[in-house]
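Asks: Next one to model:
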Amino acid sequence: MTTRIETPEQLTALLGEPLPRARDKVRPALHELDREWLAASPFCLVATSAADGSCDVSPKGDPPGFVRVLDDTTVAVPERLGNKRADGYRNVLSNPHVGLISIVPGRGDTLRINGRAHLVGDAPWFDDMVVKGHRPVLALVVEVDEAFHHCAKAFMRSRLWHPETWDPMAVGSRPQIAKALERPEDSIEELERYYGTQYSTGLY
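Replies: A predicted model of the protein is given here:
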């Protein structure tokens, strides 16, 4: 029989109360160590939710420091060329609440930022976000409500940074997935060319 958990009291009874150091670590502004973390991070996840509750989590990546600190309570995430779906950005237009998880390769701990966001099509600081001669298409500006560091247990359990556990061919290749689910009219040869050198040279 499946036992559903439907109240905060049931959840607390199962998990217990957080230790004070975990409960109280949330900060309303960035610390200098948070700035250093963002300067070293080339990758983050952006979680959004539309007004109707539908959700999206989108990966963002660029050279380290791409998430720009505008001040102690504001960061900006640049947007580059993509598939133009803009699921998360459409969510922000109806619900500004977002969550970020910033990752430094090889580190198990992460920096989490929760706040309210808006979109900008240009700003003076776009000049500082130029990569290979290209300015961002737009930027997600996040006003920080909460910032805190998260422990490494998930990365340790998954052994994510252990190369000996990696098996990238355990699932179909990107061309094979595209052929089956997205572009059945294209040949595998065409898709392999597209997702090879052509794909990597068109990042910006």
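
Asks: For the rest of this, base every contact and every neighbour count on C-alpha atoms.
Replies: OK.

Asks: Give me the longest strand you can find in the chain.
Replies: Longest strand of the chain, by residue count under DSSP state E: strand 138-150.

Asks: Please state the offset of that one from the chain centre?
Replies: 11 Å (CA atoms, centre = their mean, to the nearest Å).

Asks: At which residues are the helices of this protein located?
Replies: Ranges of helices within the chain are 8-15, 20-23, 32-40, 87-94, 153-158, 174-181, 188-193, 199-201, based on DSSP state H.

Asks: Could you export the ones you listed as CSV, including mean neighbour count and distance to Val144?
Replies: Output for those, formatted as CSV (neighbours: other CA atoms under 10 Å; distance: least, CA to CA, whole Å):
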stretch, mean neighbour count, distance to Val144
helix 8-15, 10, 26
helix 20-23, 10, 18
helix 32-40, 16, 12
helix 87-94, 18, 15
helix 153-158, 12, 24
helix 174-181, 15, 36
helix 188-193, 14, 41
helix 199-201, 10, 33
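
Asks: closest one to Asp71 among those helices?
Replies: For Asp71, the closest of these is helix 32-40, at 9.7 Å, according to CA to CA.

Asks: before we go on, could you also do this sequence so I can check it against the first one:
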Amino acid sequence: MTVEITSHEELRELLGAPMPRAITKERTVLHERDRQWLAASPFCLIATAGSDGSCDVSPKGDPPGFAVVLDEATIAIPERPGNRRADGYRNILDNPHVGLLFMIPGRTDTLRINGRARLVREAAYFDDMVVKGHRPILAVEVAVEQIFYHCAKAFLRSELWRPETWQPEVMPPRPRLIKEVEAPAETLADLERRYGPAYLDTLYRG
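Replies: A predicted model of the protein is given here:
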């Protein structure tokens, strides 16, 4: 039998009250340690939601420090060439609320930033976002509304950073996966060429 939770009161009764520090750790401006974290982070996840409530989470990665700190309560994340679906960007145009999760490889804690985003197609700081000669064509500016560090339990439970637990071979290589799931009409040889060593050449050009 499935028993659904349908109210805030029921949820709180089940989980219990949060620890006081879980509430008081929230901040609205960047601490110097936050700036250091952002300078060291090469990867983040951006969560967005459309006006109809549909959600998206998009990974963003670049050399450490790719998220530029504009002031004590504003950061910017560059766009890089991708699949051009722009699901998250279209959501931001409809609903500016975003959630960010910044990671540092090997660290089991994370930095969370929630705020309001806007899309910017040109700004002076774009010059600080150039990587391998590529200047972004847009950036996501986020006005910080909440910032705090998240505990390590999820990463410890999953053993995410322990190489001895990694099993990338449990799934077929990407070319075979694409052929089976997305593009059965393409030949495996063509897909292997596309996603082989030459794929690295597409990281900073469309």
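
Asks: Superpose the two chains and report the TM-score.
Replies: In this superposition the chains share a TM-score of 0.98, using TM-score structural alignment, normalised by the length of the first structure; 204 aligned residues with a CA RMSD of 0.7 Å.

Asks: and the angle for the longest strand of the first structure with helix 87-94?
Replies: Counting by axes from the mean of the first three to the mean of the last three CA atoms, to 10 degrees, strand 138-150 of the first structure lies at 90 degrees to helix 87-94.

Asks: what comes up buried for strand 138-150 of the first structure?
Replies: Buried residues in strand 138-150 of the first structure, defined by neighbour count with 16 or more other CA atoms under 10 Å: 138-149.

Asks: quick revisit: with distance to Asp72 of the first structure added, can I get the helices of the first structure in JSON lines?
Replies: Listed next are the helices of the first structure as JSON lines, based on distance: least, CA to CA, whole Å:
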{"stretch": "helix 8-15", "distance to Asp72 of the first structure": "33"}
{"stretch": "helix 20-23", "distance to Asp72 of the first structure": "22"}
{"stretch": "helix 32-40", "distance to Asp72 of the first structure": "9"}
{"stretch": "helix 87-94", "distance to Asp72 of the first structure": "22"}
{"stretch": "helix 153-158", "distance to Asp72 of the first structure": "28"}
{"stretch": "helix 174-181", "distance to Asp72 of the first structure": "40"}
{"stretch": "helix 188-193", "distance to Asp72 of the first structure": "44"}
{"stretch": "helix 199-201", "distance to Asp72 of the first structure": "35"}
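
Asks: so which of those helices gets nearest Lys132 of the first structure?
Replies: Per CA to CA, nearest to Lys132 of the first structure of the helices of the first structure: helix 199-201, 11.2 Å.

Asks: starting at the chain centroid, how far to that closest one?
Replies: With CA atoms, centre = their mean, you get 21 Å for helix 199-201 of the first structure.

Asks: Can you get me a residue count around Arg112 of the first structure?
Replies: 19 (other CA atoms under 10 Å).

Asks: now for it: what does it line up with in the second structure?
Replies: When the second structure is aligned by TM-score structural alignment, Arg112 of the first structure is paired with Arg112.

Asks: Please name the residues that touch the residue lying closest to its match once chain neighbours are set aside.
Replies: Spatially, and ignoring its direct neighbours in sequence, Arg112 of the second structure is nearest to Leu101 (4.7 Å; CA to CA, 6 or more residues apart in numbering). Leu101 of the second structure is in contact with 44-46, 110-113, counting by CA atoms under 8 Å, 6 or more residues apart in numbering.

Asks: No further queries at this time; thank you.
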